[in-house]
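Peer 1: please find the sequence and the predicted model below.
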Amino acid sequence: MKPSRLFDLIPYQIATYDKEIALSKKENGAWKSFSTRDVKEISDNLSLAFLKTGVKSGDKIAIISNNCPEWNFVDIALQQIGAVSVPMYPTITSADYEYIFEHAEVKMIFVGDQIIHEKAKVVSGDRLIYSFEKLEGTIFWEDFLAIGVNEDILGLENAKEQVNPDDLFTIIYTSGTTGRPKGVMLSHSNVLSNVLAIAAIMTPAYGTSRVLSFLPLCHIYERTGSFCFMYLGFSIYYAESLELLGENMKEVKPHAFNTVPRLLEKIYDKIVAKGYELTGIKKSLFFWALNLGLQYDPAKTMGSWYDFQLKLANKLIFSKWREALGGEVMQINSGASALQPRLARVFWAAGIKVCEGYGLTETSPVVSASICTHKEMRIGWVGKLVQDVEVKIAEDGEILVQGPNVMQGYYREPDMTAEVLQNGWFHTGDIGELDGQFLKITDRKKEMFKTSGGKYIAPQLMENKFKESSLIDQLLILGENRNYPTALIVPSFEGLKEYCKHKDIPYTTDEEMIKKPEIIEKFDRELEQANKYFGKWEQIKRFKLLPKSWGIESGELTPTMKLKRKVIHQKFEKEINNLYQD
């Protein structure tokens, strides 16, 4: 059977792989697993419970939870009766919940834990709340499930038959770097077309591979990924938390996982920090291997002497990197924002194949993806267009996309929909280049700005270059309608501590260190090094060091760890103005 709707993936998996472990989560210190048949039985009973309680085709149901099998059960159950899931980030505010509940006309809410429940309850109105944990004041999901256990399965089969591939499957409210979130409407066929396109280029073995899931399922990147893993018969394990990710990697030994560049940057920084802790010959070998890896290009012949050295570096140093990721990783998919080329180089050199892709919520999400082979890997590009997806570059450089993966539109926003969907082409707002089937992203159209001298600045490309410094963790380039570019910089305090140790500079607190003249001078030299790669009008002239990292909870990052530029501009208005005072 060929799946035509997303919930068809479950009977397809039973017929093709019949997995003993389809989904798994850590509970009371042990992994609790569900077979494909378990997933089907639970999802079917949930569907029947929804029908029994009056949920109809087209009704909107909110899911607010960290990743867990229960998330999937509710999602599949809703699909089977034609109801529409409205997934939401656990980290957003009650005010955001309230807006989405009202705008999406949500009828019912599922929450993961006590903290989410408390945030949702204050704005839930008369909507019933169900929970994946036993909480006071809510209905436990298993009690809801019990409502459907003895119901007639024929009612469900009839409901399934009424669901068409082009029916609305979900409304995903984009996190957005500015303004109110928009509800992206995606159909079964939108997402399934993307699932099949991605599956065609995945390298781990079908039916026997394991994946570790930690990016939020409420984001289309991980959600489409999870459907793809189901189609390929991969066992999906849900990480306990980002803090326990390293431990879970060693337990699960995944063959693949999805990630965002920010997490790869953190992994890399931790590895380098450990390198600085070494002494003598071990330290020398570590940085010899690191520098060797930073020169690597998987698509080029590096020469026999280089290959010999790399083989040695893999045996002595890089093998430990692979062990830290479980030792069996065959493919890492990186998306949601730009990956620093140096990270792609060094991870590929270490035998860790990081494949960068590109897409948007509005495109279900994948537009292009790197093929996980040395021959077809292009560092600095976001891979080749996936099957059935077309791209053209507009006169102003904007990337336009057409294909079965392009959304139906923004929910209850016809004007916004008409603005981005023109003549069958979706206007992405990203600037890029196309070389045959290979795509390259250069910046966000809305993030590019002009200096007062009329020169264009593309901040993303520059920010990635400056962040190659081991002393820089986060950076935002400024300068719209100003004489010259400046930057707000959050140092890598781990890197700064290592630098101070190396230079015998006593380290006190983060706040005090960034005010010391010798530290400011060091950052000035770091910027000078990177400035050489850019035109005179692009070079950063002044900067301000900040004592605290930007985060999701504090509001400077979106849930997918992209910079909220407008928020940062507002929060640091005084510091920015000081950068332009002579």
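Peer 2: Perfect, thanks for sending it.
Peer 1: contacts, neighbours, all on C-alpha from now
Peer 2: Noted.
Peer 1: which residues sit in contact with I76?
Peer 2: I76 makes contact with L6, F7, S43, according to C-alpha atoms under 8 Å, 6 or more residues apart in numbering.
Peer 1: skipping adjacent residues, who's closest to the second one in space?
Peer 2: Looking back up the chat, that one is F7. With sequence-adjacent residues excluded and distances taken as C-alpha to C-alpha, 6 or more residues apart in numbering, F7 is closest to I76, at 5.8 Å.
Peer 1: please tell me how far the residue lying closest to T177 once chain neighbours are set aside sits from G551.
Peer 2: Sequence neighbours aside, K564 is the residue nearest to T177 in space, at 4.6 Å (criterion: C-alpha to C-alpha, 6+ apart). Per C-alpha to C-alpha, to the nearest Å, K564 is found 10 Å from G551.
Peer 1: shared neighbours of these two, anything?
Peer 2: Taking C-alpha under 8 Å, 6+ apart as the criterion, K564 and G551 both touch L557.
Peer 1: of those two, who's got more company?
Peer 2: Higher neighbour count among K564 and G551: K564, with 20 against 15, using other C-alpha atoms under 10 Å.
Peer 1: does the more buried one touch T558 like I think?
Peer 2: Yes. Using C-alpha atoms under 8 Å, K564 is in contact with T558, at 6.4 Å.
Peer 1: now do the shared contacts for the two.
Peer 2: T177.
Peer 1: and D167, how far from T361?
Peer 2: From D167 across to T361, the span is 17 Å (C-alpha to C-alpha).
Peer 1: no, scratch that, I was asking about Q539
Peer 2: In terms of C-alpha to C-alpha, Q539 sits 33 Å off from T361.
Peer 1: hang on, the earlier thing: out of the contacts of I76, which is nearest to L23?
Peer 2: Nearest to L23, judged by C-alpha to C-alpha, of those is S43 at 12.8 Å.
Peer 1: also this one, for the comparison:
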Amino acid sequence: MAGIISEPGITSIPGLLRARIARTPDTEAFRYRARSGWESLTWAETGAKVREIALGLLALGVGAGRTAAILSGTRVEWLLADLGVLATGAATTTIYPTNTADECAFVLADSGSAVVFAEDQDQVAKLRSVRDQVPGVAKVILIEGAVAADDDWVLSLDDVIALGRSSEPDAYERAVAAITPDQLATLIYTSGTTGRPKGVELTHDNWLYIAEAVDPLDLMRPDDLHLLWLPMSHVFGKAIEIAVINGGTPTAVDGVVDRIAANMAELRPTVLGAAPRVFEKIYNTVLATVRAEGGVKLKLFRWARGVGLRHAANRRAGRSSPLWLRVRFAIADKLVFTKLRARFGGRVRYFVSGSAPLSPEIGEFFDAAGLQIREGYGLTETSAASFLARPEELRFGVIGRPLPGTEVRIADDGEVLIKGRGVMRGYRGLPEATAAALEDGWLRTGDIGEFDERGRLRITDRKKELIKTSGGKYVAPQAIEGKIKTACPYVANALVHGDRRNFCVALVTLDPDLVAKWAGARGLSADMAELTPNPELRAAVQEGVDAVNATLARHETIKAFAILGDDFTVERGELTPSMKMRRRVIEQHYADLLDGFYDGMIETV
């Protein structure tokens, strides 16, 4: 069912919202957690709240040419605040709630944000600590909690809404009508795997293009129930927001990661977007559980997985499975896969995976279980969505064909170049960086890729993260890291190292929840410091590494690995706020350990 993007006269995101309200005013828009349980807003109610927030912001001086920041986790107020900012003609700056005070200060100063929506008192305290560094921030708007009567810097969200209710109503319509397609809508700062983050400028037309491009792909329907937990500070979440408005899709909003499983069982959604790490953790949890149970259950799971993989491979290839395989699959589905689908509420139509490469093994397993994952690909600089796998041409390990209106070519050095309406306007205040990234409208993605025989793209690695061994051989670490996480059910993260070395090694971190189950089954302490050197646990990881090595060329194989005592963290600068590894930072932190792998060793590759 088509969305509303094809209706005439839509030239901005507020215009898209207005068209959605006119089409389906009384249907459910957003569902959110309240003290008494889940509550809902219709599209008309959403529009009324957005209007009040926008009018309040206009009264505070926020409008065209200004920016306002949101420093909050994913919640319904994030969406309302974003839409309210956009309706004034201003642009939204997104900030991760995990950012440090100094990082927040940099983004606020660089973006010139006039106001900041802060989720709670903890975020306000973070802002107060750097208030002298952000003189341009006139007001902080507190989403949750009480404001002291004598506070001259902080208002509550209710205060802003009250201000809006007492404002001239026509000011809203005038502000919305004045917005042009090329006007700045969103300022998202790249996670900064190297150096300071850059502010990516995305216009209203960038986002309208995304709505148009995904509209024919059956992504979001009015009869779906979408569960939104993705960080709205990330471009993936923002693209989903636009698709939801276009499709009129009821969306339950809860950004608490620990509640994803419980929310899926309770709400029974039909659509969910997630990063590959979520699917990896689900797969590894299932695998660790059946391994711990052992015996008949483990044999049944392995048999069902094998049957499901063969049956799904035939389906994806357009072949009919033979009768004996269809019968076996029906049995496997009833005994194993139905129970797995029930964990997700039993109604999932598909998942969308983005922000990092999805391991083919993970995608194939979910597909075998009747839980289809559509992998997408894009960058912050391309408004998130440049590619999305079509269900009729799924092939795990490749992303799919580009979305309509997006042009793609491969440069001589293998870099993927993208051109189209989804490509950013530029980097905030950085003309040289913009010129380096954009040439004749073509964006240099920094990713290395290739097309298959059907024009589907496969990303092989990051251009700047390719390892070149001392023997002159190239290694793509991301692909190997994904394989390790899939083959070793207890591994949370893996980093492959070997640039200018004579062989490759790895640092691995363990998933505390899964390792605790493993330890409990053996009567061991769950203390990670005690478990890390455990020979049996190391042997389990070694088994996975050996299985991965068997699939690699000799120069790519992992010759040694170390199990770290804890996972990489955002706080130590090892992960970006969007959970991507800062490879060079990790290598610096563990330089002595990595050097130790090579001391006295002369093996060459």
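Peer 2: Done, it's in. Note that the coordinates shown come from a computational prediction; the quantities given were computed from them, not determined experimentally.
Peer 1: could I get the contacting residues of the counterpart of the residue nearest to T177 of the first structure in the second structure?
Peer 2: By TM-score structural alignment, K564 of the first structure lines up with R582 in the second structure. Counting by C-alpha under 8 Å, 6+ apart, R582 of the second structure makes contact with T193, T194, G573, E574, L575, T576.
Peer 1: how near is the fifth one to G346 of the second structure?
Peer 2: Distance, L575 of the second structure to G346 of the second structure, by C-alpha to C-alpha: 34 Å.
Peer 1: the two - which one has more neighbours?
Peer 2: Between L575 of the second structure and G346, counted using other C-alpha under 10 Å, L575 has the larger neighbour count: 21 against 17.
Peer 1: what's the match for I220 of the first structure in the second structure?
Peer 2: Aligned partner of I220 of the first structure by TM-score structural alignment: V235.
Peer 1: quick one, strands of the stretch 351-500 of the second structure?
Peer 2: For the stretch 351-500 of the second structure, applying DSSP state E, counting those that start in this stretch gives strands covering 373-377, 387-388, 406-410, 415-420, 426-427, 438-439, 442-451, 457-462, 467-468, 474-475, 491-497.
Peer 1: ok so, going back, now render the contacts of I76 of the first structure as a markdown table, adding neighbour count, secondary structure and distance to A418 of the first structure.
Peer 2: Listed next are these as a markdown table, based on neighbours: other C-alpha atoms under 10 Å; DSSP: H, G, I helix; E, B strand; the rest coil; distance: C-alpha to C-alpha, whole Å:
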| residue | neighbour count | secondary structure | distance to A418 of the first structure |
| --- | --- | --- | --- |
| L6 | 23 | helix | 27 |
| F7 | 21 | helix | 30 |
| S43 | 26 | helix | 37 |
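Peer 1: same list, these, but as CSV with distance to G280 of the first structure please.
Peer 2: Formatted as CSV, those follow (distance: C-alpha to C-alpha, whole Å):
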residue, distance to G280 of the first structure
L6, 56
F7, 57
S43, 58
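Peer 1: burial of the equivalent of M202 of the first structure over in the second structure, as a residue count?
Peer 2: Counting by TM-score structural alignment, M202 of the first structure corresponds to D218 in the second structure. As a burial measure, D218 of the second structure scores 13 neighbours (other C-alpha under 10 Å).
Peer 1: distance of the residue nearest to T177 of the first structure relative to E463 of the first structure?
Peer 2: When K564 of the first structure is compared with E463 of the first structure (using C-alpha to C-alpha), they lie 14 Å apart.
Peer 1: how close does the residue opposite G479 of the first structure in the second structure once aligned get to K483 of the second structure?
Peer 2: Under the alignment (TM-score structural alignment), G479 of the first structure pairs with G498 of the second structure. Applying C-alpha to C-alpha, the value for G498 of the second structure to K483 of the second structure is 17 Å.
Peer 1: repeat that for V286 of the second structure.
Peer 2: In terms of C-alpha to C-alpha, V286 of the second structure sits 17 Å off from K483 of the second structure.
Peer 1: which one's more surrounded, the two?
Peer 2: Ranked by neighbour count (other C-alpha under 10 Å), V286 of the second structure and K483 place K483 first, with 23 against 16.
Peer 1: hang on, the more buried one packs against P357?
Peer 2: No. At 11.0 Å, K483 of the second structure does not count as touching P357 under the criterion of C-alpha under 8 Å.
Peer 1: hang on, the earlier thing: what do we get in the second structure for the residue nearest to F7 of the first structure?
Peer 2: Checking TM-score structural alignment: I76 of the first structure goes with L83.
Peer 1: just V382 of the first structure next, same as before
Peer 2: With TM-score structural alignment as the criterion, V382 of the first structure lines up with I399 in the second structure.
Peer 1: what residues are up against its match?
Peer 2: I399 of the second structure is in contact with E375, G376, Y377, F387, L388, A389, R456, L457, R458, I459, counting by C-alpha under 8 Å, 6+ apart.
Peer 1: so which of these is the most crowded?
Peer 2: When neighbours are taken as other C-alpha under 10 Å, the top entry among the contacts of I399 of the second structure is E375 (30 neighbours).
Peer 1: that one contacts S353, doesn't it?
Peer 2: Yes. E375 of the second structure is within contact range of S353, at 4.7 Å (criterion: C-alpha under 8 Å).
Peer 1: now do the strands in the stretch 501-605 of the second structure.
Peer 2: Applying DSSP E, counting those that start in this stretch to the stretch 501-605 of the second structure gives strands spanning 504-510, 558-563.
Peer 1: and among those strands, the most buried is which?
Peer 2: strand 504-510 (a mean of 22; mean count of other C-alpha atoms under 10 Å).
Peer 1: so which residues make contact with that strand?
Peer 2: By C-alpha under 8 Å, 6+ apart, strand 504-510 of the second structure touches 469, 490-498, 555-568, 594, 597.
Peer 1: which residue is the nearest non-sequential neighbour of the alignment partner in the second structure of F347 of the first structure?
Peer 2: Mapped onto the second structure by TM-score structural alignment, F347 of the first structure lines up with F366. Computed as C-alpha to C-alpha, 6+ apart, the closest residue to F366 of the second structure that is not its neighbour in sequence is Q372, at 6.2 Å.
Peer 1: and that neighbour, how far from R395 of the second structure?
Peer 2: 11 Å.
Peer 1: next: K334 of the second structure.
Peer 2: Applying C-alpha to C-alpha to K334 of the second structure and R395 of the second structure gives a distance of 25 Å.
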